[in-house]
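J.: give the three-dimensional model of this entry:
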Amino acid sequence: MLEELFLLIKDVEKDDSIRVFVMTGGLADIYIMHFSIPELQRISEDNEKVFLNRMVKNRVSRFFLVHMLNFTGWLMDASAWYESATLKMAKSFREKVPSLFLWLQMTRLYLAIERMNKITIAAINGPCNGGGVEISLCFDFRFMVGDQGFAIGQPECLIGIIPGGGGTQRLPRLIGRPKALEWMMRGNLLSPEEAKQIGLITDYFNKETFRDTVQEFADLMGKRPPVAIDAIKKSVHEGMNGTLGKGLVLEMVQSIRCFDTDDAKTVIKNYIKLIEEKVDVPEEERMSPAELFDIMEHARLVERFYGK
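T.: Next up, the predicted model:
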């Protein structure tokens, strides 16, 4: 599934007609319960085959392993060709060491979702644990069915392992270090209400209206200017990996990029005209702030954002 989803993400990213990507379970009341148990069982065996278990125990070999993985990740980020070649090479060892390919494919898939130049939504329509949580963390928005007793959990600690699909890194960035540590170490399940309270999910809805409500939200977000959306995501995700100073420079670069688009030039021009006609007028003729925001939120200042 990971390989197929990765290829789908790459195709969707190239399609300018798609503004929002929504992932949900294909069957009623089923999302992602957890990672494949047989595959989890094979990880220890596969690690022993390529001596990874020994490498992480030795300080020197662990140092080289960490730096090699960091350098490989940097090269894959810099070159789509290198990423594709590395995944193909790892796939060739799939029969002998399947978990190694699985880990690499999972890492690249999750990064691809997180970095996608579209708005992404995880529509959690069933129980969600472990790997289901970790892939959902990569999405911009997470919605959950709230009236069917479904719960969300990160319980890996209870079976002696850690959330190794990015959970230990993305959770603290999303809900803060103290809450993330508590939740991962306790391994307890959260209700939709509790998950929303700590910022883990965006919102929850009744099953009867779930799909329609998520679709309505997706339709609204699909009206957002594509370049601005991509620029916001790049500024946040890349900026959080460095210092504040570097992040501010990245923000400036993305801001310049946005101001150079026809979309921004057109909508700013129309916004100024709207202010002159509906705000800078006598009080009895003046548009309220709520009315002004409604026009902006529903993209009524332009016929359509073209992403140029």
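
J.: going by C-alpha atoms from here, please, whenever you check contacts or count neighbours.
T.: Fine.

J.: need the contact partners of whichever strand or helix holds residue 67.
T.: For residue 67, the element it lies in under DSSP states H and E is helix 59-78. For helix 59-78, contacts defined as C-alpha atoms under 8 Å, 6 or more residues apart in numbering pick out 55, 56, 82, 83, 86.

J.: check the offset of the very next helix or strand once past that helix from the chain's centre.
T.: Downstream of helix 59-78, the first helix or strand assigned by DSSP H and E is helix 80-92. Taking C-alpha atoms, centre = their mean, to the nearest Å, one finds the center of helix 80-92 at 22 Å from the center of the full chain.

J.: tilt between the next helix or strand after helix 80-92 and helix 80-92?
T.: Next helix or strand after helix 80-92 toward the C-terminus (DSSP H and E): helix 98-115. Interaxial angle, helix 98-115 versus helix 80-92 (axes from the mean of the first three to the mean of the last three C-alpha atoms, to 10 degrees): 150 degrees.

J.: helix or strand right after helix 98-115?
T.: That would be, after helix 98-115 and using DSSP H and E, strand 119-124.

J.: need the buried ones from the contacts of helix 59-78 selected in ChimeraX.
T.: Applying 16 or more other C-alpha atoms under 10 Å to the contacts of helix 59-78 leaves a buried subset, and the ChimeraX line that selects it is:
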select :55,83,86
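
J.: so which residues of the stretch 101-250 of the chain form strands?
T.: Using DSSP state E, counting those that start in this stretch, the strands assigned to the stretch 101-250 of the chain run over residues 119-124, 128-129, 141-145, 152-153, 189-190, 203-205.

J.: which of the ones you listed sits closest to residue 278?
T.: Of all those, strand 119-124 sits nearest to residue 278, with 31.5 Å by C-alpha to C-alpha.

J.: list the buried residues for the closest one?
T.: Buried residues in strand 119-124 (16+ other C-alpha under 10 Å): 119, 120, 121, 122, 123, 124.

J.: hang on, the last one packs against residue 148?
T.: It stands for residue 124. No. Contact criterion C-alpha atoms under 8 Å: residue 124 and residue 148 do not qualify, at 11.8 Å.

J.: this one next, for a side-by-side:
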Amino acid sequence: MALVTERREKSAAIITFANPPRGYMNAAQVSELGVLIENIETDASVRTVIFTGGVPGVFIRHYDVGDILEAAGAVRKSGFDGDALMEAGKRGNPISQLFDKIDRLSKPTIAAINGYCQGGGFEFALCCDIRVAEEGDYRIGLPETNVGIFPGAGGTQRLPRVIGEAKALELILKGETLPPQEAANVGLVHEFVPVGGALTRALELAENFAAKTPRALAEAKHLVKQAARGPLPEGCAEERGRFSRLLLEDDEALRLMQNFQNGNQDINKA
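T.: Below you'll find the model as predicted:
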């Protein structure tokens, strides 16, 4: 079963995440999505890329904690010390490479958030140019500290650029996620729309973008992101290194993640 699917509507490519029953992102999904994005980047007929969730009530719930525990095992068996892991962080990994590719894609990208969008799922959404969230009983944000870790795929670097350092610190340190309307109020997402309306609104935005020249949008996007980015690559490199060091050195983080895996698997109640 494909973990991501693609369809076209006019000049928009709609990519749907499908990893039932929980809707986690995992390494296999990252790999599949990378291939799709490579093809879309060079397809001149695609003017906008829209991402949305295919599991009911879920955009991307969060990154699979089981995968992170496996990564922790690999890190601990690698023989690398903390300094070596910090150097490895500078080289990136498949997740960071995909997220950076989304962030730097020349075409406009829209996250049509139609359900839970947490952890790695929200870090992915932060890479998109526009985030539209529909009304519903779900949460948006970065709850990683609830299971002994911290956002390790760009969240500590991108969120402050979106909502400012003070609010980002509050939400990340508390591991607090927000319902969609409140997420819109504090700036986690750009628009809040009625139930079932995220994809519809994303397609309306895609029509707007299609009426403009691809070069103008690509150049404008590049310049705006460059202005706001500052030392983002260095920041993300340090984040990756510190994340790996935490997996190597912090037994409590592993215990909390293992408890999560063995329990009810609701990251907001970990």
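
J.: contact partners for residue 241 of structure 2?
T.: So residue 241 of structure 2 contacts 85, 86, 87, 88, 89, 90 (C-alpha under 8 Å, 6+ apart).

J.: turn the residues you listed into TSV, columns for distance to residue 70 of structure 2 and neighbour count.
T.: Shown next, in TSV, are the contacts of residue 241 of structure 2 (distance: C-alpha to C-alpha, whole Å; neighbours: other C-alpha atoms under 10 Å):
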residue	distance to residue 70 of structure 2	neighbour count
85	16	21
86	19	20
87	20	14
88	17	17
89	17	22
90	21	17
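
J.: which one among those residues gets closest to residue 119 of structure 2?
T.: Closest to residue 119 of structure 2, out of all of the contacts of residue 241 of structure 2 and judged by C-alpha to C-alpha, is residue 89, at 19.0 Å.

J.: what helix or strand is the residue lying closest to the closest one once chain neighbours are set aside on?
T.: Excluding its sequence neighbours, the residue lying closest to residue 89 of structure 2 (C-alpha to C-alpha, 6 or more residues apart in numbering) is residue 241, at 4.1 Å. Here residue 241 of structure 2 sits within helix 232-249, counting by DSSP H and E.

J.: got the angle for that helix vs helix 94-104?
T.: Using the same axes, to 10 degrees: helix 232-249 of structure 2 against helix 94-104 is 160 degrees.

J.: residue range for the following helix or strand past helix 232-249 of structure 2 in structure 1?
T.: Helices and strands here follow DSSP H and E; after helix 232-249 of structure 2, the next one along the chain is helix 251-262. Alignment note (TM-score structural alignment): helix 251-262 of structure 2 is unmatched in structure 1.

J.: check stretch 102-113 of structure 2 too.
T.: So stretch 102-113 of structure 2 sits over residues 113-124 in structure 1, by TM-score structural alignment.

J.: give me the contact list for the matching stretch.
T.: Outside stretch 113-124 of structure 1, the residues touching it (C-alpha under 8 Å, 6+ apart) are 9, 13, 18-25, 31, 136, 138-145, 214, 218, 221-222, 226, 229-230, 233-234, 237.

J.: returning to that earlier point: using CSV, please lay out the buried residues of strand 119-124 of structure 1 together with distance to residue 2 of structure 1.
T.: As requested, these are exported to CSV (distance: C-alpha to C-alpha, whole Å):
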residue, distance to residue 2 of structure 1
119, 20
120, 17
121, 17
122, 16
123, 18
124, 18
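
J.: residue 229 of structure 1 matches what in structure 2?
T.: Taking TM-score structural alignment, the alignment pairs residue 229 of structure 1 with residue 217 from structure 2.

J.: count the neighbours of that match for me.
T.: Neighbours of residue 217 of structure 2 under the rule other C-alpha atoms under 10 Å: 17.

J.: swap in the one 4 residues further on?
T.: One way to gauge burial is a neighbour count; for residue 221 of structure 2, by other C-alpha under 10 Å, it gives 19.

J.: quick one: the closest residue to it other than its chain neighbours and residue 172 of structure 2, what's the gap?
T.: Counting by C-alpha to C-alpha, 6+ apart, residue 106 is the residue found nearest to residue 221 of structure 2 once chain neighbours are left out, at 7.3 Å. Distance, residue 106 of structure 2 to residue 172 of structure 2, by C-alpha to C-alpha, to the nearest Å: 29 Å.

J.: wait, what's in contact with the aligned partner of residue 174 of structure 2 in structure 1?
T.: Matched by TM-score structural alignment, residue 174 of structure 2 corresponds to residue 186 in structure 1. Listed by C-alpha under 8 Å, 6+ apart, the contact partners of residue 186 of structure 1 are 155, 157, 158.

J.: my guess is the last one contacts residue 187. True?
T.: Yes. The pair residue 158 of structure 1 / residue 187 is scored as a contact, 6.3 Å apart, by C-alpha under 8 Å.

J.: which of the contacts of stretch 113-124 of structure 1 fall within helices?
T.: Mapping the contacts of stretch 113-124 of structure 1 onto helices (DSSP state H) picks out 9, 13, 136, 214, 218, 221, 226, 229, 230, 233, 234, 237.

J.: which of the residues you listed are buried? Put it as a ChimeraX command.
T.: Entered in ChimeraX, the line below selects the buried ones among those, by 16+ other C-alpha under 10 Å:
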select :9,13,136,214,218,221,226,229,230,233,234
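
J.: which one among the ones in helices among the contacts of stretch 113-124 of structure 1 gets closest to residue 201 of structure 1?
T.: Using C-alpha to C-alpha, residue 136 is the member of these that lies nearest residue 201 of structure 1, at 9.2 Å.

J.: which position in structure 2 aligns with that closest one?
T.: Matched by TM-score structural alignment, residue 136 of structure 1 corresponds to residue 125 in structure 2.

J.: which ones are touching residue 200 of structure 1?
T.: By C-alpha under 8 Å, 6+ apart, the contact set of residue 200 of structure 1 is 142, 174, 175.

J.: out of the residues you listed, who has the most neighbours?
T.: residue 142 (24 neighbours).

J.: which helix or which strand is home to the residue of structure 2 positioned farthest from its centre?
T.: Note on structure 2: the largest C-alpha distance from the chain mean falls to residue 79, namely 29.6 Å (C-alpha atoms, centre = their mean). Assessed by DSSP H and E, residue 79 of structure 2 sits outside every helix and strand.
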